[in-house]
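Participant: Fold the stuff below for me.
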Amino acid sequence: MLAYRHGFHAGNHADVLKHLVLTRVLRYLGEKDKPFRYIDTHAGAGGYLLKGAQAQKTTEYREGIGRLWSRADLPPLTADYVRLVQEFNLQPDENGQAPVLEKGMTPPLALYPGSPSIARQLMRPGDSMRLFELHPADARTLATHFGGKNVQVINEDGFAGLKGQVPPTPRRALVLIDPSYELVQDYGKVVASVRDAVQRFAEGVYMVWYPQVSRVEAVQLPKRLTALAPKGWLHVRLTVAQPDAKGFGLVGSGVFILNPPWTLHQELAAELPFLVDTLAQFDDASYLLEEQPA
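Facilitator: Just a heads-up that it's a prediction; the model follows:
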């Protein structure tokens, strides 16, 4: 588990889907005056240098956020997400200098925000964050950049730590569960963690990301999660690439949400054809969108 570093994959097509959906769910929660808590079980480093050695080794971001970066025809949800990434690229560097742009110009794509940074951009003063990260270097990076009275960075296993976070006070929360799935046991841990959390806090919003890979556990995961959703669910999957010659590789990804915003299905249905066309790496790229209303 500790070998995984998201810097190699930051900004790829899977991040695009995950963070587009995350942005919309957080916007929805922010529409009510009552504060909420964002709980991230696998928070990562919080941000990634796309010109750094890890990202440049794979350059996966070029087939993800890179394909959306300078387009002027983005549909609303995609445009909102891309604006957040652009704003993240306007933050000051280590010398305190922020990029200076003329009006209407797009900043250079140099940084990619992790899920905690997306969340921080959308959270209000009364909202709170709980960020779990087991990798010691990434946990130190999080602790350096995510301070404040309403933020806790916890260098622990997020699967185990989630038990102590639900139900929160007040009883509004979004829980993001997105392990690397490098270990096949992670699939079972996701199901067990969601089952336990829903029993403790049924009204919470739970968002599970998973990779579309050639593993039976990945195929079964959405089906196993449907049985845990007492108040409805939504499942979206984006397939943009082909497996390699041996049948392996990340061909797409999915997001499963328990207690989703009631508008999300309609909103994603309007965006997904554009994302398929824009992110497709082969002719048969496709999407799946299904739901069970509460």
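Participant: only C-alpha atoms for contact and neighbour calcs from this point on.
Facilitator: Will do.
Participant: Flag every buried residue along stretch 29-36.
Facilitator: Using 16 or more other CA atoms under 10 Å as the test for burial, stretch 29-36 gives 29, 30, 35, 36.
Participant: any idea how far the first one is from residue 124?
Facilitator: Separation of residue 29 from residue 124 (CA to CA, to the nearest Å) stands at 11 Å.
Participant: rewinding a little: and which of the buried residues of stretch 29-36 is nearest residue 220?
Facilitator: Comparing these against residue 220 with CA to CA places residue 29 closest, at 29.0 Å.
Participant: what about stretch 207-217, distance to the chain center?
Facilitator: 14 Å (CA atoms, centre = their mean, to the nearest Å).
Participant: distance between the ends of that stretch?
Facilitator: Start to finish, the residues bounding stretch 207-217 are 18 Å apart (CA to CA).
Participant: Let's compare: structure for the following, please.
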Amino acid sequence: MNYRHAYHAGNFADVVKHTLLTMVVSALKRKDKPFFALDTHAGIGSYNLEADEAQRTGEFKSGITRLLEAAAPPAALDPYLAAVRAANPAGGCTTYPGSPELVRGMLRETDRLALVELHPEDVEVLRRRYAADRRVGVHHMDGYVAVKGLLPPPERRGVVLIDPPFEVKNEHERLLSALRRIRRRWANAVTLVWYPIKGMEPIDRLYDALRTEAAAETLAVELMLRPPVDPFRLNGSGLVVVNPPWGLDRELADLLPWLTEVLAPDGGFYRLETLVSESDLRA
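Facilitator: This next block holds a predicted model:
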């Protein structure tokens, strides 16, 4: 529970993760029926980029700052950029909306959001921030416990974001266990799993396990700043998308080259791979 996202808010990994999250929520909103969103590692919801933590690392300067300064962003970025600008009505970007704030801003009256946070101070920040919004529930618990305790929801449609701090060695095993539990309890949920990429060995094991289980259509999305040859350095980040909305793979194929050029101009690269396809499920 020592991890504090305030040092990393708005960095390149946040940009990719939150872009994908807003794309998924936008897809859910194409239908009139309500949806439920579960954020298992919610943090504090919003971050001050002028605070000491963010200024000390300056990671946002090579993340959200670059994105806001880039010319002619693709339309797929519109929901994400609109949320960032709404959080900064005076212009610029001194406040960065985390996943709770991004999703809350996209909710309709009938949609719901559950925010789960284990850190005792952070969960109190969330409770104060969203106390007046009846659509948002805040829960003080382990995010992996939440996928059992809060699922399935009454809504048939929705998204689960699993975004852990990776402070424990068995995080990938816990992720796989959580995915299995979500599949049993809410099989048609769109599930996003974020992870840092230092070396590729643990990532390849995760991908192999997902291919072997072949439980649902699954995409892998990576944006790399550099080749992952130094296992002690953050070389990139990735997301697994289980049950991706229709057309998401094509949108990402158009978007990722542009994002990579903006966020990783010095030798960066991306990867978009279907780990489990519809034909795999029929086999």
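Participant: So after superposing, what's the score?
Facilitator: Superposed pair, TM-score by TM-score structural alignment, normalised by the length of the second structure: 0.92. Supporting alignment: 276 aligned residues with a CA RMSD of 1.7 Å.
Participant: now the buried residues of stretch 29-36 of the first structure as TSV including secondary structure and distance to residue 155 of the first structure?
Facilitator: Formatted as TSV, the buried residues of stretch 29-36 of the first structure follow (DSSP: H, G, I helix; E, B strand; the rest coil; distance: CA to CA, whole Å):
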residue	secondary structure	distance to residue 155 of the first structure
29	helix	27
30	coil	27
35	coil	25
36	coil	22
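Participant: Name the nearest of those residues relative to residue 256 of the first structure.
Facilitator: residue 29 (17.1 Å).
Participant: so the closest one makes contact with residue 36?
Facilitator: Yes. Counting by CA atoms under 8 Å, residue 29 of the first structure touches residue 36, with 7.3 Å between them.
Participant: At which residues are the strands of the stretch 1-150 of the first structure located?
Facilitator: Ranges of strands in the stretch 1-150 of the first structure, per DSSP state E, counting those that start in this stretch, are 37-40, 47-49, 111-113, 128-132.
Participant: Between those strands, which one is closest to residue 75 of the first structure.
Facilitator: Per CA to CA, nearest to residue 75 of the first structure of those: strand 111-113, 20.4 Å.
Participant: tally of neighbours for residue 19 of the second structure?
Facilitator: 19 (other CA atoms under 10 Å).
Participant: What is the aligned counterpart of it in the first structure?
Facilitator: The pairwise alignment with the first structure assigns residue 19 of the second structure to residue 20, based on TM-score structural alignment.
Participant: Residue 271 of the second structure now?
Facilitator: By TM-score structural alignment, residue 271 of the second structure lines up with residue 288.
Participant: which one is its match nearest to, not counting chain neighbours?
Facilitator: Closest residue to residue 288 of the first structure apart from its sequence neighbours, by CA to CA, 6 or more residues apart in numbering: residue 237 at 5.0 Å.
Participant: The aligned residue in the second structure for the one you found: what secondary structure?
Facilitator: Aligned counterpart of residue 237 of the first structure in the second structure: residue 222 (TM-score structural alignment). Here residue 222 of the second structure is strand, with the state taken from DSSP: H, G, I helix; E, B strand; the rest coil.
Participant: Was I right to think residue 222 of the second structure contacts residue 270?
Facilitator: Yes. Residue 222 of the second structure is within contact range of residue 270, at 5.4 Å (criterion: CA under 8 Å).
Participant: And those two? Which one has more around it.
Facilitator: residue 222 (24 against 21).
Participant: ok, the more buried one to residue 34 of the second structure distance?
Facilitator: 30 Å.
Participant: One more: residue 271 of the second structure?
Facilitator: 32 Å.
Participant: ok, residue 195 of the first structure - contacts?
Facilitator: Contacts of residue 195 of the first structure were listed using CA atoms under 8 Å, 6 or more residues apart in numbering, and they are residue 228.
Participant: so when I look at residue 281 of the second structure, I'm seeing a strand, right?
Facilitator: No. Counting by three-state DSSP, residue 281 of the second structure is not found in a strand; it is helix.
Participant: quick one: what's aligned to it in the first structure?
Facilitator: With TM-score structural alignment as the criterion, residue 281 of the second structure pairs with nothing.
Participant: State the number of residues packed around the nearest residue to residue 281 of the second structure once chain neighbours are set aside.
Facilitator: Excluding the flanking residues, the one nearest residue 281 of the second structure by CA to CA, 6+ apart is residue 214, at 6.4 Å. Residue 214 of the second structure is flanked by 18 other residues according to other CA under 10 Å.
Participant: That's all I had, so thanks and see you.
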